[in-house]
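> no sequence for this one, just the structure:
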């Protein structure tokens, strides 16, 4: 479903509630990303979203970036118990011990993955879901590809990366184009995806 904004532009209905949501939809969501830091940030923030709304996380995103060194996983991997306790006192983020510990763990796993594949992007873009673009009955929350990605990440030791989290990550990072066909940004996302060359494994 879509809605028509005050500017006359059609957009996916999910972003209608707030101008900041609209900016996120227009400027980020669904466009292909190859930057490892952004990919790591997003998979971690999707993990923090588990059981919450993305709106909650989006409002706190800058606080998360400050708390986790800009999601530089080479730095986050060195966080220790004192950092976990410090972050549990940070009212600007979601103070969940398991999710904070998972982010630190996942940073170490990201370094391993970067060493193995050359980049996180080379790993994640193996799971591009071209065959899973918008279903007729609506946008799924889980797909066979997101199940495979989740299983692979868990096998590699990642935490808080269930199939739903992985599919939300895929949608946001452009691995699949789930802008509604009637959304003005659907064609832009599709063109960017068509022109995008996934990073190669080195």
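Arrived safely, thanks for sending. Keep in mind it's a predicted model, so treat the numbers as computed, not measured. Residues are numbered from 1 along each chain as shown.
> alpha carbons only for contacts and neighbour counts from here, please
Fine.
> How about residues contacting the longest helix anywhere in the chain?
For the chain, the longest helix by residue count, based on DSSP state H, is helix 97-117. The contact list for helix 97-117 (Cα atoms under 8 Å, 6 or more residues apart in numbering) reads 40, 44, 47-48, 73-74, 76-79, 84, 87-88, 119-120, 123, 156-160, 201-202.
> Can you tell me which of the residues you listed end up in helices?
Among those, the ones falling in helices (DSSP H) are 40, 44, 47, 48, 73, 74, 76, 84, 87, 88, 120, 123.
> measure the nearest residue to the second one once chain neighbours are set aside to residue 50 for me?
When you say that, I think you mean residue 44. Nearest residue to residue 44, sequence neighbours excluded (Cα to Cα, 6 or more residues apart in numbering): residue 103, at 6.0 Å. Noted for residue 103: a distance of 13 Å to residue 50, by Cα to Cα, to the nearest Å.
> who are the neighbours in contact with residue 65?
Residue 65 sits next to residue 71 when contact means Cα under 8 Å, 6+ apart.
> give me that answer again for 10 Å
Residue 65 sits next to 41, 45, 71, 72, 93 when contact means Cα atoms under 10 Å, 6 or more residues apart in numbering.
> one more structure, for comparison:
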């Protein structure tokens, strides 16, 4: 099978084949991926996938209503959990992002409507032939990042948002040679 070259481990292959780039319109999944992308900053995605179940449990199913109510005591508990990425700034930003996420749901009716409105509900397929054509950030990721920051989100720079847009299927960045393109 021809896959994108980054899918090198069994865990990454499974994620690539079943999840990455599949258009998602489920707010819970969109929130989970936004939080995980923030935790991934500076790390490999394979590490995030390895710890995803622990994050799912620690962040109580990634329910933004629940996460938005986490307090200092909960952050301390999360920081003592060795199965997580223990970065206090990322923990605190996840809580703030939950509140900002809820505000967007309130304003737009769903986060799905908000995030997909940037592309008129269309997945973008730039038909990438080689890895050299891939960009760490795009004008779209810069625009979305800027808007999210304006709305109070943290750890949502244009590179993180580019990865997020690819993960949730707004961008189809499977190489043209990939069987999943």
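Ah, there it is. Please read all numbers here as calculations on a predicted model, not as lab measurements.
> rewinding a little: save the contacts of residue 65 of the first structure as CSV, and put in distance to residue 144 of the first structure and neighbour count too.
Below are those laid out as CSV (distance: Cα to Cα, whole Å; neighbours: other Cα atoms under 10 Å):
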residue, distance to residue 144 of the first structure, neighbour count
41, 23, 21
45, 22, 25
71, 28, 25
72, 30, 16
93, 31, 22
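> Show me the two of those residues that sit farthest apart.
Farthest-apart pair in those is 72 and 93; separation 16.9 Å (Cα to Cα).
> circling back to that earlier point, just flag the most distant two among the ones in helices among the contacts of helix 97-117 of the first structure.
By the measure Cα to Cα, 88 and 123 form the most distant pair in those, at 31.0 Å.
> all strands of the first structure, in order?
Secondary structure of the first structure (DSSP state E): strands at 2-4, 10-12.
> okay, and the last one goes to which residues in the second structure?
Pointing back at strand 10-12 of the first structure there. Taken onto the second structure by TM-score structural alignment, strand 10-12 of the first structure occupies residues 2-4 there.
> chain center to the matching stretch: distance?
Put simply, stretch 2-4 of the second structure sits 21 Å off its chain's centre (Cα atoms, centre = their mean, to the nearest Å).
> Kindly report the same for stretch 126-140 of the second structure.
Here stretch 126-140 of the second structure shows a centroid-to-chain-centroid distance of 18 Å under the convention Cα atoms, centre = their mean.
> how long is it from one end to the other?
Stretch 126-140 of the second structure has an end-to-end distance of 12 Å (Cα to Cα).
> again, but for stretch 136-146 of the first structure
Stretch 136-146 of the first structure has an end-to-end distance of 19 Å (Cα to Cα).
> Residues contacting that stretch, please?
Outside stretch 136-146 of the first structure, the residues that touch it by Cα under 10 Å, 6+ apart are 1, 126-134, 149-152, 161-171, 178-180.
> Pull out the buried residues from that stretch.
Neighbour counts over stretch 136-146 of the first structure (16 or more other Cα atoms under 10 Å) mark 143, 145, 146 as buried.
> And stretch 65-84 of the first structure, by the same measure?
Neighbour-count burial for stretch 65-84 of the first structure flags 67, 68, 70, 71, 72, 73, 76, 77, 79, 83, 84 (criterion: 16+ other Cα under 10 Å).
> Check stretch 171-179 of the second structure too.
For stretch 171-179 of the second structure, burial by neighbour count (16+ other Cα under 10 Å) applies to 171, 172, 173, 174, 175, 176.
> Return the distance of that stretch from the chain's centre.
Its chain's C-alpha centre and that of stretch 171-179 of the second structure lie 19 Å apart, by Cα atoms, centre = their mean.
> what's the corresponding residue of the first structure for residue 76 of the second structure in contact with, if anything?
By TM-score structural alignment, residue 76 of the second structure lines up with residue 85 in the first structure. With contacts defined as Cα under 10 Å, 6+ apart, residue 85 of the first structure is in contact with 95, 97, 100.
> And the last one, how far from residue 138 of the first structure?
Right, residue 100 of the first structure. Residue 100 of the first structure is 33 Å from residue 138 of the first structure, by Cα to Cα.
> Ok, the second one next?
The gap separating residue 97 of the first structure from residue 138 of the first structure is 35 Å, by Cα to Cα.
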